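# Sequence and predicted structure below; questions after.
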Amino acid sequence: MRFALMTKDKPGALQTRMDNRAAHLDYVAETGVVDLAGPFLDDDGQMCGSLIVLEVPDMAAAEDWAANDPYAKAGLFEEVTLRAWKKVIG
């Protein structure tokens, strides 16, 4: 089952994102459940959030993955949305 994890960074938190980026990317690689992912960009082209599609058994597994993401542990996010998602195209 797929879940879309959509996040919005706290204002002025680009440095927090950059400081934790390597750990976040390592977590993505180690867990092996990310189907696709990438940052949202602000008007200046700077990263300001994320869209991550997880392929996991259920919502509990998606919530666990999201809670253990180094970005979440660093307090990067102002807003987090996690929803079941169905891939239709692509």
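Arrived safely, thanks for sending. Numbers count the residues shown, from 1 in each chain.
# okay, CA-based contacts and neighbour counts for the rest of this
Fine.
# Distance across stretch 53-63, terminal residue to terminal residue?
For stretch 53-63, the first-to-last residue distance is 12 Å (C-alpha to C-alpha, to the nearest Å).
# Give the buried residues for that stretch.
V53, L54, E55, V56, A62 (16 or more other C-alpha atoms under 10 Å).
# second one coming, line it up with the first:
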Amino acid sequence: MLFAFICTDKPDGLPVRMAHRPEHLAYLKGLGRALKFAGPFTAEDGETMNGSLVVIEADSLATAREIASADPFAKAGLFASVEIRPWLWSLGKPEEKA
């Protein structure tokens, strides 16, 4: 089952984000095939990162929560909120042909 992590940074969290970004990226890469896609939300300028969207495959919501809580950003206290929702990938899957 797929789960979407919708994460919102705390106000003025950019320094924390930048300090822990290398470990965060390494953690996500370490998830291997469980990671479907990920990237930062941005402010209206399209550059200033202020949150994260991560989609993973996991056996259960409990496992998804464990993965989210082990993220270095979460451990550093970057997020004001993290919503974890089951998600169905309906369109635009990589294996689909245009």
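Received the coordinates, thanks. Small disclaimer: the values here were computed from a predicted structure and weren't measured.
# Next step: the buried residues of stretch 53-63 of the first structure restricted to helices.
Counting by DSSP state H, the part of those found in helices is A62.
# just the helices in the first structure please.
Using DSSP H, the helices of the first structure run over residues 14-31, 59-68, 70-73.
# Give me whichever of these is most buried.
helix 70-73 (a mean of 18; mean count of other C-alpha atoms under 10 Å).
# Which positions in the second structure sit opposite it in the alignment?
Taken onto the second structure by TM-score structural alignment, helix 70-73 of the first structure occupies residues 72-75 there.
# what about the matching stretch, how far off from the first structure?
Stretch 72-75 of the second structure: mean distance to aligned residues in the first structure after superposition is 0.1 Å, counting by mean C-alpha distance after the TM-score superposition for the first structure.
# Make JSON lines from the helices of the first structure and add distance to I89 of the first structure to it.
As requested, those are arranged in JSON lines below (distance: least, C-alpha to C-alpha, whole Å):
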{"stretch": "helix 14-31", "distance to I89 of the first structure": "23"}
{"stretch": "helix 59-68", "distance to I89 of the first structure": "22"}
{"stretch": "helix 70-73", "distance to I89 of the first structure": "29"}
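# Of all these, which one comes closest to V88 of the first structure?
helix 59-68 (19.5 Å; C-alpha to C-alpha).
# list the helices and strands the closest one packs on?
Using 3 or more C-alpha pairs under 8 Å, 6 or more residues apart in numbering; DSSP states H and E as the contact test, the elements touching helix 59-68 of the first structure are strand 2-9, strand 77-85.
# Give me the angle between the longest one and helix 14-31.
Right, strand 77-85 of the first structure. Computed with axes from the mean of the first three to the mean of the last three C-alpha atoms, to 10 degrees, the direction of strand 77-85 of the first structure lies at 30 degrees from that of helix 14-31.
# Which other helices and strands does strand 77-85 of the first structure contact?
For strand 77-85 of the first structure, the packing partners by 3+ C-alpha pairs under 8 Å, 6+ apart come out as strand 2-9, helix 59-68.
# So which bits of it are buried?
Buried residues in strand 77-85 of the first structure, counted by 16+ other C-alpha under 10 Å: F77, L82.
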